[in-house]
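Novice: need coordinates for the following:
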Amino acid sequence: MIVWGLNEPGECAMIVEETENGKEVGKVDYMTHTLFGVAIYGALKKTDMDVKTKWAFFGASVGSSVIPDIDIQWARAGADYLMSHRGITHSFLMVPVWAGMFSLLAWLFFRVKDRRLFWTAFAGVLLHIVSDWTNAWGTGLLEPFTSRRYAIGIIPNKGYVFWAMAAAIVPFLLLFRGEKQRTRLFRVFWGLAALYAGFQIAHSAYVYADLKNDGFDRVAIRADRYPGGLSYYAKKDLEVVEGRHEVGGANGVVREHRIDPVDVEALMLDPSARSLLLFAPFVVTQDLGDEIRVFDPRFSGRVSMLSVNIPKA
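Specialist: Model (predicted):
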C-alpha cells in the first residue's frame, strides 16, 4: 500500500511501503513512475494557476503516471501474473480513457476545467506505457486486440539512473525557491532523461544491427541498471546465444542454448506455456524426456514464472 503525506503540491511527498510477511509489496518501477509524475508537474508552467488548479494538475500528473499499474491489485491474486499485469490497463487504447477520467476528477474534486489537464494526464499515461515497453518485461500495447507482450529492453526495469538524476537536482530545488527557477530545474531533469534514453537507444541499435548482420533472425536486449552495458539474446535456426556488450569493456557470447524442436500448437494448450509464449519475444524449448522445458532466455530460467515444465502427452 502506498501512503502519501503532502503539504503543498510538489513540495513535500513521502512514500511509505507497507510489507506483508517481510516482503515488499511495492515495486521500484512503480515508484519511478511516481517520480515521473512529480517531474511532469514540476515542469509545468504554473505562474497563472491558483491553489486549486495546482492541486488539480498535481493529481492529474501523478495519478496518470501510476494509474496503469492499478492492475497489480488483481494480478497479485491471480495465477497468471504474466498476462494479468501490464495488460489492458497498459494499452494505447486506454490512454485517452485514463486522461479523460482525470479531467473529470479534476472537475468533481476541484471544480477546475482546463483542456491542459487532459493533455497533462495524456502525457503521464503515455509515458508510463512507453517506459514499460522499453524494459525487458514489456507491456500489452495492443490489448485487447492481441494479448502478446511487447518489449524492447533498452531501459532497465529498475529506475536507478532516473533517481540519481533526481537526487542531483534536489539540492538546487532546496536552494532556489522561485517558481520559474524550479520549473527550469525539472525541465533539466527531463533533458537529462532524454539524453540517457538517447544513449540507450543508440547503444541498443548498434548491437541489434550488428547481430542482424551476423544472420540472427530474432534479437532481444536487456539493459543493465547503469548505462554502458547490456545483455543480448539472439536466435538463429535452433540456437540461441546470450552475450554481453559493454562500452569500452568486454564483449562476446557468454552462453549458448540449443533448441529442441517441439509442437508449439500443443504447447499453447497449456495455460502456463501459452502465457510464456505470449510474454517472451522467443523461447528456448528443451526435451527432458518425460517433459518439455520452456523458458525465456533473457532470464536464463532464473525467474520461476518464466520457466515451465510441461509433461508430454
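Novice: going by C-alpha atoms from here, please, whenever you check contacts or count neighbours.
Specialist: Will do.
Novice: do you have the helices of this protein handy? List them.
Specialist: Per DSSP state H, the chain carries helices over the ranges 28-43, 51-66, 72-75, 81-84, 95-110, 115-133, 160-175, 179-213, 264-267, 271-279.
Novice: quick one: the strands in the stretch 201-313 of the chain, in order.
Specialist: 218-223, 229-236, 239-246, 251-258, 284-287, 291-295, 307-311 (DSSP state E, counting those that start in this stretch).
Novice: can you give me the end-to-end span of stretch 144-154?
Specialist: With C-alpha to C-alpha, to the nearest Å as the measure, the ends of stretch 144-154 fall 25 Å from one another.
Novice: another sequence for comparison is provided below:
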Amino acid sequence: MDTVTHALIGLVLYKSIQTENLSRESKRALLFTAVAGSEIPDIDVVSQLWDRGGEYLMWHRGITHSVFLVPLWALLLAALSWLFWRIFDKRIFWLGMLAVFVHITADIFNPWGTGYWEPFSEMRVAIGTVPIIDLVVWALILAGFLLARFGKKPAHLVFRAVACLIVLQFASQTVQGLAIKESAMSRYDQVVLAADFQPGTYKVIGKKGGQVDIVRTSLWAEPVLLHQLTSAEEADLQPLFEQNPEARTLAKWAPMVVVEDTPQRLAIYDPRFFDRGGSFLFESMEK
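Specialist: Model (predicted):
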C-alpha cells in the first residue's frame, strides 16, 4: 500500500482502542506505536542512498517486510515509547505487533509484493488483487471519521467496524481476482494479476511462449485486450546483466518479464506496470 494508506490504517488501529480513561502519555505512546508501526517497514527506502549494485528492487519491501521481524519491530517501538514517555504497557508491544503485521501483510496483496519469508526465501509474495492505492479503503476510513465525529456510537466501536470492513474489502478483491486468474490459467503458460483502481477490475497478464497479453477484466464484464506484446525469449541476456546490474535484479525480482531485442537495444521490463507504451520498471543497454 502507499504511505498515506498505511498511516490511515495506523490511525484506525489507534482509534479502535478505548482510550477515554488513559493518561495523556499513554495515549501518545499508543498513537505513536500505531502510526509508526504502520510505517516503519518502509524505512528500507533509505537503501537507495547506498545502492551501487542495482539491488534496490530486492531491498525495498525486502527483509524489513519479513514476518519474522514483526516481534523485533514491536520491541523497538515499545522501547521508544519507554524512552519518550516512560510508558511500560504490554498493550504497546501487542499494538506494535499488530500494526507491523498489518502493514507487511497488506503489501502482499499488491502487485509489487514483499519479501514476506526473508531471510529464508527470496521469493516475492505478490498476489496482485488489491491496488497500491485502494480508494474503497480510503472511503471506508473517511466514513469512519465522519461517523465518529457526528454519530452517537463510541469512536472505538466505529473504527473496529471500519477495520472489519477493510478486511472484507481485501477478501472480496482477492476472491474475485483469484477466480479470474484461475479461469485464465488454461489459456497461458504463466498468469499474473495487477488490480486496477476500479474495484473488482483487474489486469490479467498472460504469457504463452513469446506472446504476452494484457487484458482488463472483471467477473461482470467481458475481457478487453489492452496490449499484445512480443517477448524475445531466445535472446541472450548475459551482456545486459553485465552492463546493467539493475536488469539482473529486475529479472530475479519480477514474476514475469518481457524481453525486447532489436538492432538498437536489448531490454527487459515488467509487463504488470505496462502503460502508454512502456513500463516504469524497464532496464536496457544500447547495442
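Novice: any chance of a markdown table for the strands of the stretch 201-313 of the first structure, columns mean neighbour count?
Specialist: Shown next, in a markdown table, are the strands of the stretch 201-313 of the first structure (neighbours: other C-alpha atoms under 10 Å):
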| stretch | mean neighbour count |
| --- | --- |
| strand 218-223 | 22 |
| strand 229-236 | 23 |
| strand 239-246 | 18 |
| strand 251-258 | 14 |
| strand 284-287 | 20 |
| strand 291-295 | 20 |
| strand 307-311 | 17 |
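Novice: adding distance to residue 210 of the first structure, write those out as JSON lines.
Specialist: Compiled in JSON lines, the strands of the stretch 201-313 of the first structure are given as follows (distance: least, C-alpha to C-alpha, whole Å):
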{"stretch": "strand 218-223", "distance to residue 210 of the first structure": "10"}
{"stretch": "strand 229-236", "distance to residue 210 of the first structure": "11"}
{"stretch": "strand 239-246", "distance to residue 210 of the first structure": "11"}
{"stretch": "strand 251-258", "distance to residue 210 of the first structure": "12"}
{"stretch": "strand 284-287", "distance to residue 210 of the first structure": "22"}
{"stretch": "strand 291-295", "distance to residue 210 of the first structure": "25"}
{"stretch": "strand 307-311", "distance to residue 210 of the first structure": "28"}
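Novice: residue 103 of the first structure: which of those strands is closest?
Specialist: Ranking the strands of the stretch 201-313 of the first structure by proximity to residue 103 of the first structure (C-alpha to C-alpha) places strand 218-223 first, at 35.5 Å.
Novice: how close does the closest one sit to the second structure?
Specialist: Following superposition, strand 218-223 of the first structure is found to deviate from the second structure by 1.1 Å on average (mean C-alpha distance after the TM-score superposition for the first structure).
Novice: where in the second structure does that strand fall?
Specialist: Here strand 218-223 of the first structure aligns to the second structure at residues 190-195, judged by TM-score structural alignment.
Novice: ok, residues contacting that stretch?
Specialist: 110-111, 127-131, 177, 181, 184-185, 201-208, 255-256, 272 (C-alpha atoms under 8 Å, 6 or more residues apart in numbering).
Novice: residues touching the residue nearest to the spatial centre of the second structure, list them.
Specialist: By C-alpha atoms, centre = their mean, the second structure has its centre lying nearest to residue 107, at 2.9 Å. Shown in contact with residue 107 of the second structure (C-alpha under 8 Å, 6+ apart): 1, 113-114, 126, 132.
Novice: now distance to residue 170 of the second structure and neighbour count too, for those residues, in a markdown table please.
Specialist: Output for those, formatted as a markdown table (distance: C-alpha to C-alpha, whole Å; neighbours: other C-alpha atoms under 10 Å):
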| residue | distance to residue 170 of the second structure | neighbour count |
| --- | --- | --- |
| 1 | 12 | 22 |
| 113 | 15 | 26 |
| 114 | 17 | 29 |
| 126 | 14 | 22 |
| 132 | 12 | 22 |
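Novice: what about the residues you listed, which are in strands?
Specialist: Nothing among the contacts of residue 107 of the second structure maps onto strands, per DSSP state E.
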